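S.K.: Got a sequence here, can you build the structure:
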Amino acid sequence: MQQILRAALAACGLAAASTCALAQTPYPAAPITLVVPFAAGSGTDSVARTLGQKLAERLGQPVLVDNRPGANAQLGAQFVAKARPDGYTLFMATNTSHSANPALYGNLKYDPIKDFTPVARVGELPFALAVHPSVPARSLTELIAHARAHPGRLSYATPNSTSLVAMESIKQITGIDILGVPYRSSPQAMADLVGGQVQVYVVDLGSGRSMLTSDKLRTLGVTTTQPSALLPGVPPIGRVVKGFDLTSWNGIFGPAGMPPGVVQRLHAELQAVLAEKETQDKLAQIGFQVWPSKTPEAFARYVAEQLAHWRGLIQQAGIRPE
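M.R.: Sure thing, here's the model as predicted:
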């Protein structure tokens, strides 16, 4: 028995020494997982893969993108919130998971503030409102008039909170009646819009740009306050729908309790990546506007502000929590 006890104590000592050595190893000492709460091919996925590749080059370790779509970004957020806060599991979050979901769901299983460590805001991704060619509208004004004349006859796709809140805000402000149809992913929603199964969709430029500029769809408005150079001639929705104000942002988080030194290292490396012209040019191809936070603390304040802003948007749109 004494021999077994001595062996066990020795094993514990070796384990402790191993853990201590790992803790003292300069970060990062292993591959990093970057969780994306949307499907491959989505705008957020494209941004994550671009940044992940560049970040890997600077850190000297692979950055592996892990797509965990489902439940309007809740599945990915829950996974990261429960991960070890060692800097090896990161989250490519958006306003869906960290601004809108708290007001959309009454029983959210994560807290966007308490359960995460803000690392860096990276920018914003414009969305555009498109319709199937079967809809007899060549402008947003004509779409609103058509919807008023045919209440409940049109349907729109909603694979994320931006699409949902954008359309529900438009409906509330203009008084039109269009049916929302939930989708699991942006590519699936886009496929059904092109196929005519739904007639309206507010889609991110990252996953929808090729179709938005084709003759398979008609693009009527962008969610940004200024027109997009990628969609010449397409006006901002706010010019037609007075009071419409919606920004879709992207940022990187880790689980709550990350070491400050790791957070500062990641923030600094992301700042350097986002400052590269090659990165900016590649992201610009999907309409993504680089807009980094100056510090992790500044990003934390922005997240809190957007949480309150989106709560107001959702309440104004008349959306009740599920």
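S.K.: all contacts plus neighbour counts: C-alpha atoms, from now on.
M.R.: Fine.
S.K.: Could you tell me how far Asn67 is located from Thr224?
M.R.: Going from Asn67 to Thr224 by CA to CA, to the nearest Å gives 27 Å.
S.K.: and this one, so I can compare the two:
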Amino acid sequence: MVVPFPAGSATDAIARVIAAPLSQALGQPVIVENKAGADGAIAATDVARANPDGHTLLLATNSPMAAIPSMRKTPPYDAINDFAPISLAGYYSFYLMVHPSVPAKTLKELIDYAKINPGKLNYATGNSTGIMSTLQLMWLAGIKMTHVPYKGEPQAVTDVLNGQIQVMFATWTTTAGHIKDGRIRPIATSLKQRTIYLPDVPTMTEAGLSQFNVLSWAALFAPAKTPIEIVERLNRELVAAAKRPDIREHFAKIAVEPATSTPDELGAFVKDQIDVWKKTMAAASVAPE
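M.R.: As a prediction, this is how the structure comes out:
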């Protein structure tokens, strides 16, 4: 199982959680191999070119499967046709956060403040999901903020904490302690439902932005032309594993909402996600590079 991010990452943690029950069910070891780099494109390219025998899988995220196809003029693979979708694995808990100095405790208050003060708020991004989430927020809300990009989420969160940055979409895992300390304020989650970690924090839809639809997710894929019986077997085993209380408990510890799908549902979902990213980029006048 190839993971497009380094050991210790949230995606790596998901892979290791599901590898164990898959190993048990399949009667052979499922080894997690990390191939980080290029926003997941290196790992995805390797799997796309692998022998379609079911022995090489990709635990991909929206980065290689939606960001790369949308943000690059010439992607190194076709996210739709070069892979056999197996099942969703889960959604990452992402939140819209603000520094306590921002006079906004709700999404509406943040939008109103940003409209009165165009360009005054700085927003940080440490990954492609953060970039796309904020672009869509600004497009749908009709606001302007100043982009400050970072190489990773931890560095970006540090500057939110010290007040250099006022706004950021960030994960629970990098902000949990700071939220409890009151050093950063969550005002909405980008998930479709409220999370168990912050049940009082509304979704973007509940907060008034019903068209917001950028999601951060992980899913399992095989190379295209993998025999359907192998795909269906892997789907059955992953769906069964996701129902186990011990697996759901592990997911909760890494702030991931478990989710599964049929192969066809995942294929349609990926197409929809690419469409979401491309439309958001076009609306924000951002051209592929």
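S.K.: more neighbours, Asn67 and Thr224 of the first structure?
M.R.: Using other CA atoms under 10 Å as the criterion, Asn67 of the first structure and Thr224 rank with Thr224 on top: 21 against 16.
S.K.: ok, whatever residue of the second structure lines up with the more buried one to Gly90 of the second structure distance?
M.R.: Using TM-score structural alignment, the partner of Thr224 of the first structure in the second structure is Leu191. Going from Leu191 of the second structure to Gly90 of the second structure by CA to CA gives 11 Å.
S.K.: and if you look at Asp112 of the second structure?
M.R.: According to CA to CA, Asp112 of the second structure stands 33 Å off from Gly90 of the second structure.
S.K.: so where is the lengthiest strand in the second structure in the first structure?
M.R.: When the second structure is parsed with DSSP state E, its longest strand is strand 83-92. Alignment note (TM-score structural alignment): strand 83-92 of the second structure is matched to residues 116-125 of the first structure.
S.K.: next one: stretch 42-60 of the second structure
M.R.: Mapping stretch 42-60 of the second structure onto the first structure (TM-score structural alignment) gives residues 75-93.
S.K.: which SSE is the equivalent of Ile247 of the second structure over in the first structure in?
M.R.: In the first structure, the residue matched to Ile247 of the second structure (TM-score structural alignment) is Thr279. Using DSSP states H and E, Thr279 of the first structure falls within helix 277-284.
S.K.: So for that helix, what gets flagged as buried?
M.R.: Buried positions in helix 277-284 of the first structure, judged by neighbour count with 16 or more other CA atoms under 10 Å: Thr279, Gln280, Leu283, Ala284.
S.K.: what are the ranges of the helices in the second structure?
M.R.: Using DSSP state H, the helices of the second structure run over residues 10-26, 41-48, 62, 68-71, 107-116, 128-141, 153-161, 172-180, 228-243, 245-253, 263-283.
S.K.: Tell me which of those helices sits nearest to Pro202 of the second structure.
M.R.: Closest approach to Pro202 of the second structure among those is made by helix 107-116 (9.3 Å; CA to CA).
S.K.: what angle separates that closest one from helix 128-141?
M.R.: Counting by axes from the mean of the first three to the mean of the last three CA atoms, to 10 degrees, helix 107-116 of the second structure lies at 80 degrees to helix 128-141.
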